[in-house]
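Enquirer: Give the three-dimensional model of this entry:
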Amino acid sequence: MLPYSLENDYLNKKCVLFIGAGISSRVVRDDGTRLPGWYSFVNELVEYGFTHNAIEVETRRDLDKMIKENKLIAVAQLVIDELKEAEFQNFLSEIFYNVKPNDAIYPLICQMYFRAIITTNFDTLIEDAFQMFASRKIKTWTQQEVRENLAQMDEQFLLKLHGTYERQGTVILGLQGYLKNIYKNDIVSRIMETLLISNSFLFIGYGLNDPDFNNLLDHINVISENNNRIHYLAVERGKISDVEKKYLKKHRNIAVLEYDNLTGFHEGLLDILEELKKKKAL
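Expert: I've put the predicted structure just below:
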């Protein structure tokens, strides 16, 4: 069963959906491989930098070691520093161009109503899905475009918090990008703070070792210091210990929603969304 508070917020259109890389990695590309999650994405970025002579053998070894130590944001920043702008844009396009929302979770999300959808993913799968499966389009902005669209924030919108791959100038992938475009972006902070006042957040496609998720939690904690509203993280059953759950609830205001993953394709996540979708107001 889902928590009553989550059901109630969803029914009252006071639930914001956060979508992480784990959702994009459900999608199959034309060559039969899946889109990379955050860990695989950084590995592919390092490989690209190495094969394009942007990083040397010894540096590659150091970066591989840093990846094993989960220093993914630092690794991404170091590789980006060495790539030319055109090379980085080409890397992004090689991964994300012409990828289609061919997983069942996308039409399901389009059939639901969330106050807003926020993603840290660079792909265009969510907005493409709304074009394909929804009776309505969704207003879509990157973190750089929200200022000029503040007047439309009362409607449902998709915020691409880390940018979109087709426009490299919007993409946030390193420490400096996070600092400049998220933490020091007063408009983004104001929007997040406004949403936090009256909405619960539901995180899907994130893990506890995901730097995107941890950066989001840090940012949310800073701007919601006196707000005790509970938010929700959907994770595979058994991936988080009871001690970690207790910590998340007490210090992060995050309640864990566990789901089964018997097939390896996280089918239980769809069950959570389906259950939420079926809820009707009394």
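
Enquirer: contacts, neighbours, all on C-alpha from now
Expert: OK.

Enquirer: show me what contacts D210?
Expert: When contacts are counted by Cα atoms under 8 Å, 6 or more residues apart in numbering, D210 touches W38.

Enquirer: do the same with V27
Expert: With contact taken as Cα under 8 Å, 6+ apart, V27 is in contact with R34, L35, V99, K100, P101, N102, D103.

Enquirer: Just the buried subset of those residues, please.
Expert: Restricting the contacts of V27 to buried positions leaves L35, V99, K100, P101, with burial counted as 16 or more other Cα atoms under 10 Å.

Enquirer: Quick check: F18 is in a strand.
Expert: Yes - according to DSSP: H, G, I helix; E, B strand; the rest coil, the state of F18 is that of a strand.

Enquirer: Surely it and L202 touch.
Expert: Yes - the pair formed by F18 and L202 meets the contact definition of Cα atoms under 8 Å, at 5.9 Å.

Enquirer: rewinding a little: pick out whichever of the contacts of V27 sits closest to R167.
Expert: Within those, the smallest distance to R167 is 16.1 Å, found for V99 (Cα to Cα).

Enquirer: Now that closest one. Nearest residue, chain neighbours left out?
Expert: Using Cα to Cα, 6 or more residues apart in numbering and skipping residues adjacent in sequence, the residue nearest V99 is R29, 6.0 Å away.

Enquirer: Report how many residues lie close to that neighbour.
Expert: 18 (other Cα atoms under 10 Å).

Enquirer: Another sequence for comparison is provided below:
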Amino acid sequence: MAPEPPRRLIDAFQKHKLALFIGSGLSLGADVAGNFPTWRQLSERLLDVCETRGLKEPDWIQSKRNIFQGRMSLEETLHELGTLRTALARYYRAALRDIFRPRNASPGAAHRAVKALAVPAVLTTNYDQLLEIADPLPGRQPYTWQHADEALDDLRNGYKVLLKVHGSAEYHESIVMSAVEYIAARSHPPYHAVLSYLLQDNTFLFAGYGMNDPHDLDLVLKANADAFRASAQEHFALLLNPSPADVDRYFNNYHVKVIPYSQHQDVKDFLEALARPPAHGVATTHMPPAPRTGAAAPQQSRSRPSGGLRISVIVKVAAWLPWARFDAGDVELAHEVKIGDHAILSIRAPEEAQIAIRRRAPGAGQAVPVQLAAARRTGSNLALEFQMPGPPGEHVFELWEIIDGSEQLADRTTCTARIR
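Expert: So this is what the prediction gives:
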């Protein structure tokens, strides 16, 4: 029997703050057509192409088969896959097409359940096109990691996107499979900035993904968990018969709670249960519309003892423009950004708090209100979005709490951005 979706996931889904991360497990379902390979089978299939095309001597091919059949570290595996790509040369694109774009490819019930959820963002490490077949254009626009910034722009404008974080077989130059390709993806600032933003702005559900990708996704997950600590966004992972050690590792390293299941059918059933309307008597929570003024969502006036509100600043970051990052505390207070760049200031504050941003321009004696483009709240996390104003120079941004109609400067809530 499939596990029941936790309340936190249901709330995220109802608030349109649920993102799905789909791994290779869904492509290996018994009801999926296309004969897609496991990671170990992939090397065998690529070597078969080398052999059929006569690209290498039989002894070389057999030695590589022996290597892949033995125990290897991830680094060794990536290196050997790189040698196969080099050996395939101009046949590499055709090999990817034949393996990951077979003519008989057909998604399974779990892929159709992903479509039925209709969440704004679906991410996948899979090279195949099963998710695109299940949810084709114009329903969901696919992007590779190389165009992650465009995917985020679509999301912010209300479109559903599929972000293929390890590339897609029809664009062989986007594939992330070897050590060199991992380095290229890891060195692509917009891609990692978008991943970090999505992981902190949404609740993720991982399905069919083993969380064993330390060169890329695990690095981002752990960086977010370390940076935000107790305030990090909580995520969930469906895992087949996990060990207690796996459960502890997921939560301690990545702030991901494991949802155990016992058979592959459970994944489809779990996703379908998540998509069902709430039972009678269970209220659906709706997010209020984002305000367009300098304050966060309107609240009733209230009184608070003198001394102001101590707000724990999590991070200040222009999430999809990595060069516009500026952090709280003693770490990296000043970064160069451009006039007109978008910034997101994420803070942690009580749900009843009203927050405004003020800015002190270079040489100005008084801070003035900042016009917000949007304000989004998830529990105690509040994301305030605005455009970087002029003139060029060093600007100081302050967080103010609105109490009884007047603004009071909160403790330890100033940061600096150098605008050019």
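
Enquirer: Pull the contacting residues for L83 of structure 1.
Expert: Taking Cα under 8 Å, 6+ apart as the contact definition, L83 of structure 1 lies against G49, A54.

Enquirer: What residue in structure 2 is paired with it?
Expert: When the structures are aligned by TM-score structural alignment, the residue of structure 2 matched to L83 of structure 1 is L88.

Enquirer: that older thread, so which of the contacts of V27 of structure 1 comes closest to E58 of structure 1?
Expert: When the contacts of V27 of structure 1 are compared for distance to E58 of structure 1 (Cα to Cα), L35 comes out closest, at 28.0 Å.

Enquirer: Distance of the nearest residue to that closest one once chain neighbours are set aside relative to E225 of structure 1?
Expert: Nearest residue to L35 of structure 1, sequence neighbours excluded (Cα to Cα, 6+ apart): S25, at 4.5 Å. Shown here: S25 of structure 1 relative to E225 of structure 1, a distance of 33 Å by Cα to Cα, to the nearest Å.

Enquirer: I'd like to know how far the residue nearest to V99 of structure 1 sits from I55 of structure 1.
Expert: From R29 of structure 1 over to I55 of structure 1 the distance is 28 Å, taken as Cα to Cα.

Enquirer: same thing with S198 of structure 1?
Expert: Using Cα to Cα, we find S198 of structure 1 at a distance of 47 Å from I55 of structure 1.

Enquirer: so L202 of structure 1 touches G20, yeah?
Expert: No - using Cα under 8 Å, L202 of structure 1 is not in contact with G20; the gap is 10.9 Å.

Enquirer: how about the helices of the stretch 1-150 of structure 1, start to end?
Expert: Counting by DSSP state H, counting those that start in this stretch, one finds helices in the stretch 1-150 of structure 1 at the ranges 4-11, 21-24, 38-51, 57-68, 72-82, 85-96, 105-110, 125-133.

Enquirer: The stretch 151-300 of structure 2 too?
Expert: Along the stretch 151-300 of structure 2, the stretches classed as helices by DSSP H, counting those that start in this stretch are 179-186, 189-201, 217-228, 244-254, 265-275.

Enquirer: I'd like the ones you listed as a markdown table, with distance to L9 of structure 2 and mean neighbour count appended.
Expert: As requested, the helices of the stretch 151-300 of structure 2 are arranged in a markdown table below (distance: least, Cα to Cα, whole Å; neighbours: other Cα atoms under 10 Å):
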| stretch | distance to L9 of structure 2 | mean neighbour count |
| --- | --- | --- |
| helix 179-186 | 29 | 16 |
| helix 189-201 | 14 | 21 |
| helix 217-228 | 18 | 18 |
| helix 244-254 | 16 | 15 |
| helix 265-275 | 8 | 19 |
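
Enquirer: Which among the ones you listed is found nearest to P136 of structure 2?
Expert: Using Cα to Cα as the measure, helix 265-275 is the one of the helices of the stretch 151-300 of structure 2 that comes nearest P136 of structure 2, at 19.1 Å.

Enquirer: can you pull the buried residues of the longest strand belonging to structure 2?
Expert: Secondary structure assigned by DSSP state E gives strand 406-419 as the longest strand of structure 2. In terms of neighbour count (16+ other Cα under 10 Å), strand 406-419 of structure 2 has its buried residues at E407, Q408, L409, A410, D411, T413, T414, C415, T416, A417, R418, I419.

Enquirer: per the alignment, the fourth one corresponds to what in structure 1?
Expert: When structure 1 is aligned by TM-score structural alignment, A410 of structure 2 is left unaligned.

Enquirer: What separation do you get for A410 of structure 2 and M177 of structure 2?
Expert: 48 Å.

Enquirer: and what of the fifth one?
Expert: Noted for D411 of structure 2: a distance of 47 Å to M177 of structure 2, by Cα to Cα.

Enquirer: Could you do the second one as well?
Expert: Distance from Q408 of structure 2 to M177 of structure 2, counting by Cα to Cα: 52 Å.

Enquirer: one step back: residue in structure 2 matching the residue nearest to L35 of structure 1?
Expert: Alignment of S25 of structure 1 against structure 2 is given by TM-score structural alignment, with L28 as its counterpart.

Enquirer: go on, Y232 of structure 1?
Expert: For Y232 of structure 1, the aligned residue in structure 2 is F236 (criterion: TM-score structural alignment).

Enquirer: residue contacts, its match?
Expert: T203, F204, L205, F206, V256, K257, V258, I259.

Enquirer: Next: Q176 of structure 1.
Expert: Taking Cα under 8 Å, 6+ apart as the contact definition, Q176 of structure 1 lies against Q77.

Enquirer: I appreciate the help and will end here.
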